[in-house]
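K.L.:
Prediction below, plus the sequence it came from.
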Amino acid sequence: MITDFKSLGIIFGLIAWCVMIALLLTSFYKDKLNMTYSKWRLLHIVLSVVFISTALWHVIDLGRHMNEIMILFIFLLVCISVYQLGKLYFSKNYKKEKVL
């Protein structure tokens, strides 16, 4: 076997892959799911944050070229991304686009 599951980085990497596949499937089959647009959008927000968090843990834990400055840089980028996602979806000025 190439790797073992003793490292949390491996486990979080596998979780990130599963969540990414869930994001893909719920995007392609959103019309066939029995949920409103706002519930589907909330599901995507939650899945995106889970994906970003688990992928970040995986990269930091298993990254070959990770040092303190790079970890801080990646963490800062993720925080900015999550903030922008929240700002976009939870602002009062956000208008739903019409779904075809």
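P.N.:
In hand now; what should we look at?
K.L.:
rest of the way, CA atoms for contacts and neighbours
P.N.:
Fine.
K.L.:
what packs against the longest helix along the chain?
P.N.:
The longest helix of the chain (DSSP state H) is helix 37-62. Packing partners of helix 37-62 (3 or more CA pairs under 8 Å, 6 or more residues apart in numbering; DSSP states H and E): helix 8-28, helix 68-90.
K.L.:
Report the distance from the shortest one to the chain centre.
P.N.:
Between the centre of helix 8-28 and the centre of its chain there are 8 Å (CA atoms, centre = their mean, to the nearest Å).
K.L.:
this is the comparison structure:
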Amino acid sequence: MQNKIKTYNRIAAILIFIGLPVLFWALGDVPRRSNLKETISLITLISFSLMLMQFFLARSNRTVIKEHKMSRIVNWHRYIGYFFVTVLLVHPFLIVLPRYYEAGIDPIDGFIQMLSTFNNPGIILGIVAWNLILILGLTSLFRKIIPLSYNTWQVIHGILSMLFIAIASWHAIKLGRHIDKPMTTFILIASGTGVLLLLKTYFFPKTKKHKNE
């Protein structure tokens, strides 16, 4: 019975955090572009959604902790994190990549122009979010050599994650090509629930220490 519950949980996670973004992308009323651009958009959407899923693969989600080994949850959290952090870090470069195969503005000029457009709040939010994900990635990758206790690092990691998810969601909603009402609703519900779970863990801690922590 427990194995069936675990299987159902995995299927539900795949359907929600991968299936829904793909469905919204497929059904969205947005003119299709080249295969390269649409592939980049789809990968970015899935990566962003996996970022949202990270809040549900953490100690804040007590249901997951009860059903799965803590060591396995940590591994899922880590490997999924490596994937979406990498994609989101190269996201600004992927935006201008198709310009290498199109006539018009030079890709490097387009990239510089994009980063220097300070009168666009969406771009500013994107730059801030990019720096936050860089810090999150580096502090996670080099956690063992950072001169902080694990508990202190965990709190800092959680605060940075909440800041990032708020700013990145705002950026995506303002500038995302495939962001429509269903996608916006999904982002707001997933990010809001994830942040609330994390805040609940900080202010109402009830979970016991696990051997694998």
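P.N.:
Cool, got the structure. Since the structure is predicted, the reported quantities are computational estimates derived from the model, not experimental observations.
K.L.:
And the TM-score between these chains?
P.N.:
Scored against TM-score structural alignment, normalised by the length of structure 1, the superposed chains reach a TM-score of 0.81; 100 aligned residues with a CA RMSD of 2.2 Å.
K.L.:
Same question for the residue nearest to the spatial centre of structure 2, what's its three-state structure.
P.N.:
Nearest residue to the geometric centre of structure 2 (CA atoms, centre = their mean): M51, 2.1 Å. Put simply, M51 of structure 2 is helix when judged by DSSP: H, G, I helix; E, B strand; the rest coil.
K.L.:
again with Y94 of structure 1
P.N.:
Note that with three-state DSSP, the state of Y94 of structure 1 is coil.
K.L.:
Pull up the gap between the residue of structure 1 positioned farthest from its centre and E97 of structure 1, please.
P.N.:
Distance to the chain centre peaks in structure 1 at M1, reaching 28.0 Å (criterion: CA atoms, centre = their mean). Using CA to CA, to the nearest Å, M1 of structure 1 is found at 47 Å from E97 of structure 1.
K.L.:
L88 of structure 2: helix or strand, and which one exactly?
P.N.:
Using DSSP states H and E, L88 of structure 2 sits in helix 70-96.
K.L.:
Read off where that helix ends up in structure 1.
P.N.:
Against structure 1, there is no aligned range for helix 70-96 of structure 2 (TM-score structural alignment).
K.L.:
same for that helix, what does it pack against?
P.N.:
Using 3+ CA pairs under 8 Å, 6+ apart, helix 70-96 of structure 2 sits against helix 35-53, helix 107-115, helix 121-141.
K.L.:
The ones you listed into CSV, with extra columns for distance to I5 of structure 2?
P.N.:
Shown next, in CSV, are these (distance: least, CA to CA, whole Å):
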stretch, distance to I5 of structure 2
helix 35-53, 18
helix 107-115, 46
helix 121-141, 30
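K.L.:
Nearest approach to P182 of structure 2 belongs to which of the ones you listed?
P.N.:
P182 of structure 2 lies closest to helix 35-53 among those, at 13.3 Å (CA to CA).
K.L.:
next one: the closest one to chain centre, how far?
P.N.:
For helix 35-53 of structure 2, the distance to the chain centre is 10 Å (CA atoms, centre = their mean).
K.L.:
okay, it sits on what stretch of structure 1?
P.N.:
The aligned range for helix 35-53 of structure 2 is empty, by TM-score structural alignment.
K.L.:
rewinding a little: excluding chain neighbours, what is closest to the residue nearest to the centre of structure 2?
P.N.:
With sequence-adjacent residues excluded and distances taken as CA to CA, 6 or more residues apart in numbering, M51 of structure 2 is closest to F84, at 6.4 Å.
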